[in-house]
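> Return atomic coordinates for the entry below.
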Amino acid sequence: MLIREATTEDWPAIWPFFHEIVAAGETFTYPLHLSETEALDWWLLKPPNRTVVAVDDEGGVLGTAKMNNNHMGNGSHIASASYMVDPRHSGQGVGRALCVYTIDWARAAGFRAMQFNAVVEGNDAAVGLYRSLGFDVLGTLPEGFNHPTKGFVGLHIMHRPL
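Modelled structure (predicted):
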């Protein structure tokens, strides 16, 4: 698996699973009916922030991550990232590889820590992955997320020093 900078040429491969994940309403706080144009603008970040794709040996997109400063001004030393793995490739280490990549990027870029603002409580795969990579839950916003089948669940704020 290769992780490389994402380009607009990758978007046709990203959009189908991006749309599927967002429309399912189980893991992201994005609007469920986000248009493709809006999604493209939200996901493909401009420097100094970055968006990458994980690709297989044939160049097929397996997943994607965006990484950015979490805050501006005097809080701009804290990074954040978001990840989407094509469900057809879940459980194959794509998410872990993307997460490790973003941590390494943030450290090399001089960030002091990484914070995830809204990890859905009950998203056991993501929470377990992040914990295994050194993230802790700082707190949970009770009923901060309206899950389509579980109802109102918490949103974790997760953090790790770099």
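> From here on, just use CA atoms for contacts and neighbour counts.
OK.
> So residue 66 is in contact with residue 54, correct?
No: taking contacts as C-alpha atoms under 8 Å, residue 66 lies outside contact range of residue 54: 11.5 Å.
> how much space between residue 145 and residue 78?
Per C-alpha to C-alpha, to the nearest Å, residue 145 is found 23 Å from residue 78.
> again with residue 98
18 Å.
> what does residue 31 give?
Taking C-alpha to C-alpha, one finds residue 31 at 25 Å from residue 78.
> How far off centre is the helix or strand encompassing residue 155?
Secondary structure assignment for residue 155, by DSSP states H and E: strand 151-161. Distance of strand 151-161 from its chain centroid, counting by C-alpha atoms, centre = their mean, to the nearest Å, is 13 Å.
> can you list contacts of stretch 35-54?
1-8, 11, 15, 19, 61-69, 94, 98 (C-alpha atoms under 8 Å, 6 or more residues apart in numbering).
> next up, for comparison:
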Amino acid sequence: MLIREATADDWPAIWPFFRRIVAAGETFTYPTGLAQEEARGWWLLAAPDRTVVAVDGSGTVLGTAKMNRNQQGNGSHVASASYLVDPEHGGRGVGRALCTHTLEWARAAGFRSMQFNAVVETNEHAVKLYRSLGFEVVGTVPEGFRHPTLGYVGLHVMHRAL
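The predicted structure is shown next:
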């Protein structure tokens, strides 16, 4: 697996699984009916932020990550990131590789820590992965997320020092 900078040419490969994951409404706080062009602007970030893709040997996009400052100004020393793994390629370590990559990027860019603002508590795979990489739940917004089948569930804020 290779992780490289995403380009506009990658968007047609990202969009189908982006749409599928976001439309399911189970893990992202994005609008479930987000239009393709608006989604592209939200996901493909300009420098100094970054968006990357994980590809296999044939160039197939397996997943993607975007990384950025969590806040501006006096909070700009904390990084954040988001991840999407094509469900067709789940369970193969793509998410772990992307998360590790973003942590390395944040450290090299001089960030002091990384924070995830909105990890749905019922997204057990993500919570387990992030914990295994040193993140801790520093708070949970009770009923902060409206899950389509489980109703109102907590939304974790997760953090780790770099």
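> Could you check which of residue 31 and residue 78 of structure 1 is surrounded by more residues?
residue 78 (23 against 11; other C-alpha atoms under 10 Å).
> And the more buried one, how close does it get to residue 109 of structure 1?
Counting by C-alpha to C-alpha, the gap from residue 78 of structure 1 to residue 109 of structure 1 is 11 Å.
> And the contacts of stretch 35-54 of structure 1, which of them are buried?
Burial by neighbour count, judged by 16 or more other C-alpha atoms under 10 Å, picks out 1, 3, 6, 11, 15, 19, 61-69, 94, 98 from the contacts of stretch 35-54 of structure 1.
> Identify those among those that sit within helices.
11, 15, 19, 94, 98 (DSSP state H).
> Turn those into JSON lines, including distance to residue 25 of structure 1.
Output for those, formatted as JSON lines (distance: C-alpha to C-alpha, whole Å):
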{"residue": "11", "distance to residue 25 of structure 1": "21"}
{"residue": "15", "distance to residue 25 of structure 1": "16"}
{"residue": "19", "distance to residue 25 of structure 1": "10"}
{"residue": "94", "distance to residue 25 of structure 1": "21"}
{"residue": "98", "distance to residue 25 of structure 1": "22"}
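> of all those, which comes closest to residue 150 of structure 1?
Of all these, residue 19 has the smallest distance to residue 150 of structure 1: 20.8 Å, by C-alpha to C-alpha.
> Now do the same for residue 116 of structure 1: helix, strand or coil?
Following DSSP: H, G, I helix; E, B strand; the rest coil, residue 116 of structure 1 is assigned to strand.
> how close does the aligned partner of it in structure 2 sit to residue 82 of structure 2?
Alignment note (TM-score structural alignment): residue 116 of structure 1 maps to residue 116 of structure 2. Distance check for residue 116 of structure 2 against residue 82 of structure 2: by C-alpha to C-alpha, it reads 8 Å.
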